[in-house]
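In: no FASTA, just this:
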């Protein structure tokens, strides 16, 4: 039934719960789940594919929770979600064409920039601000870029969507978090459409982790809606910094 020994399954389930909790609030759940899958013996492709499977359930759960709380209206995001889905699929398809080492060098710098932005910029709250670009422009520029990145590489996707919504679309932090989930859910679906035929999926492990993702994402979304920017902002800083440090370690350790 499972692709690994029972004690490893239990550890992966715990990792998925934590990943779902973190991802529903600040993005970056892959920082927990992907290394856990690699340590359990998955190849890089198996880890990425299985992570997309279980992560899709977490993103969908968080989206449902935020929609039920009135922080996002999924029907209004259908267009952007379709773009994100297509971009995620495209990113997954071309993943083998661009050396991942290039992104491993660039992304820590970008993630540190994300952390610094949310840590140091004054006035970041749940209140909206003036948009710097119209939403149609945002949908045709930021959404496909981040969605394709999610299909190709992955770490930090939620953080990048979040920063785009806050910095360019003028959303408050909580609203940005809620809207990020639908786009992340869509890009995960797009990636899955490419990974499923590849045969790299650990279905038994992935579905067991998905159950834990649902529980973690549900808890995280409820806390985020209750506390708002006071929780989301510091967690986003910590997660972005941790992802950057991990990627730097991979670059120099390798």
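Out: The structure has been received and is ready for your questions. Just so you know, these numbers come straight off a predicted model, no measurement behind them. Residues are numbered from 1 along each chain as shown.

In: okay, CA-based contacts and neighbour counts for the rest of this
Out: OK.

In: need the helices for the stretch 1-150 of the chain, in chain order.
Out: Ranges of helices within the stretch 1-150 of the chain are 6-26, 30-39, 44-68, 78-93, 100-120, 135-152, based on DSSP state H, counting those that start in this stretch.

In: Are there helices or strands packed against the second one, and which ones?
Out: Right, the one you point to is helix 30-39. Other helices and strands packing on helix 30-39, by 3 or more Cα pairs under 8 Å, 6 or more residues apart in numbering; DSSP states H and E, are helix 6-26, helix 44-68.

In: thinking again about what came up before, let's have the helices of the stretch 1-150 of the chain in JSON lines, adding distance to residue 162 and mean neighbour count.
Out: Rendered in JSON lines, the data for those read as follows (distance: least, Cα to Cα, whole Å; neighbours: other Cα atoms under 10 Å):
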{"stretch": "helix 6-26", "distance to residue 162": "8", "mean neighbour count": "24"}
{"stretch": "helix 30-39", "distance to residue 162": "16", "mean neighbour count": "22"}
{"stretch": "helix 44-68", "distance to residue 162": "14", "mean neighbour count": "24"}
{"stretch": "helix 78-93", "distance to residue 162": "14", "mean neighbour count": "23"}
{"stretch": "helix 100-120", "distance to residue 162": "10", "mean neighbour count": "16"}
{"stretch": "helix 135-152", "distance to residue 162": "10", "mean neighbour count": "21"}
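
In: then this one, side by side with the first:
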């Protein structure tokens, strides 16, 4: 049991580090949980994953807030909508299997990667594109859509948030990652409340992984702040590439 906790705590640390910069920590943490405990109910492992990741995401958001000016006029309405629609997505997934999304996702991620590669200047300059009610409305639509996706299916949520904050709102990659953490906390909280209510959680393991996730998140956010948008962009493309291979394998070879 001790060796299993050590493996999962290490996975939590690495997931926190990657997730703090560009999202995608679930690529590491979730498969590790399923590999170590293959006989435990998936819902319980997902609930434990959320318990660990929400603390790391919150720590990253706090770390960004101290050094990077978060655009709350965009992040706050996006986070509020994400919370509500993440609940709706979680409810719907109990009624409709997300198989169509499983097969579509690799192609969506390929389009994101190709677009980012072609647009060399994408996310290099922080120049918010909207203000006022238009900004709030678009933020609500974006946050609600991504929140619903996170509750219904989930893989790559953090990376999608970063991309949309860059592409739609004119943020650079560093500011986009900071805003994405705020929205991600909201998504995770909605899911966590659902899993807590239904009793799907291993509290001791989740708490231990949360400590390591926080450590990784603090290091990851400091690396992003120190090395800037260029570093975040490169890691974003690396994580999206890994997501393409992972989701493609899951969709077509399992």
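Out: Great, that's in hand. Nothing here was measured: the structure is a model prediction, and the numbers come from that model.

In: TM-score for this pair?
Out: For this chain pair, the superposition-based TM-score is 0.92 by TM-score structural alignment, normalised by the length of the first structure; 250 aligned residues with a Cα RMSD of 1.8 Å.

In: And the helices and strands packed on helix 30-39 of the first structure: which comes nearest residue 169 of the first structure?
Out: Nearest to residue 169 of the first structure, of all those, is helix 6-26, at 17.6 Å by Cα to Cα.

In: Also compute the angle for the closest one relative to helix 44-68, please.
Out: 50 degrees (axes from the mean of the first three to the mean of the last three Cα atoms, to 10 degrees).

In: Quick one: average offset of helix 6-26 of the first structure versus the second structure, please.
Out: After superposition onto the second structure, helix 6-26 of the first structure lies on average 0.5 Å away from the residues it aligns with, using mean Cα distance after the TM-score superposition for the first structure.

In: Against which helices or strands is that helix packed?
Out: Counting contacts by 3+ Cα pairs under 8 Å, 6+ apart, helix 6-26 of the first structure packs against helix 30-39, helix 44-68, helix 157-167, helix 173-195, helix 203-227, helix 229-253.

In: Report the angle between that helix and helix 173-195.
Out: For the pair helix 6-26 of the first structure and helix 173-195, the angle between their directions (the same axes, to 10 degrees) equals 140 degrees.

In: Tell me which of the helices of the stretch 1-150 of the first structure approaches residue 241 of the first structure most closely.
Out: For the helices of the stretch 1-150 of the first structure, proximity to residue 241 of the first structure was assessed by Cα to Cα; helix 100-120 is nearest, at 5.7 Å.

In: can you tell me what part of the second structure that closest one aligns to?
Out: Aligned by TM-score structural alignment, helix 100-120 of the first structure corresponds to residues 98-118 of the second structure.

In: contact partners of the matching stretch?
Out: Stretch 98-118 of the second structure has contacts (Cα atoms under 8 Å, 6 or more residues apart in numbering) with 122, 152-153, 163, 237, 240-241, 243-245, 247-248, 250-252.

In: So which of these is the closest to residue 177 of the second structure?
Out: The shortest gap between residue 177 of the second structure and any of the contacts of stretch 98-118 of the second structure belongs to residue 163, at 8.9 Å (Cα to Cα).

In: Would you format the helices and strands packed on helix 30-39 of the first structure as CSV with distance to residue 86 of the first structure included?
Out: Shown next, in CSV, are these (distance: least, Cα to Cα, whole Å):
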stretch, distance to residue 86 of the first structure
helix 6-26, 22
helix 44-68, 15
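
In: What lines up with residue 131 of the first structure in the second structure?
Out: In the second structure, the position corresponding to residue 131 of the first structure is occupied by residue 129, as judged by TM-score structural alignment.

In: Contact partners for its match?
Out: Residue 129 of the second structure sits in contact with 168, 169, 170, where contact means Cα under 8 Å, 6+ apart.
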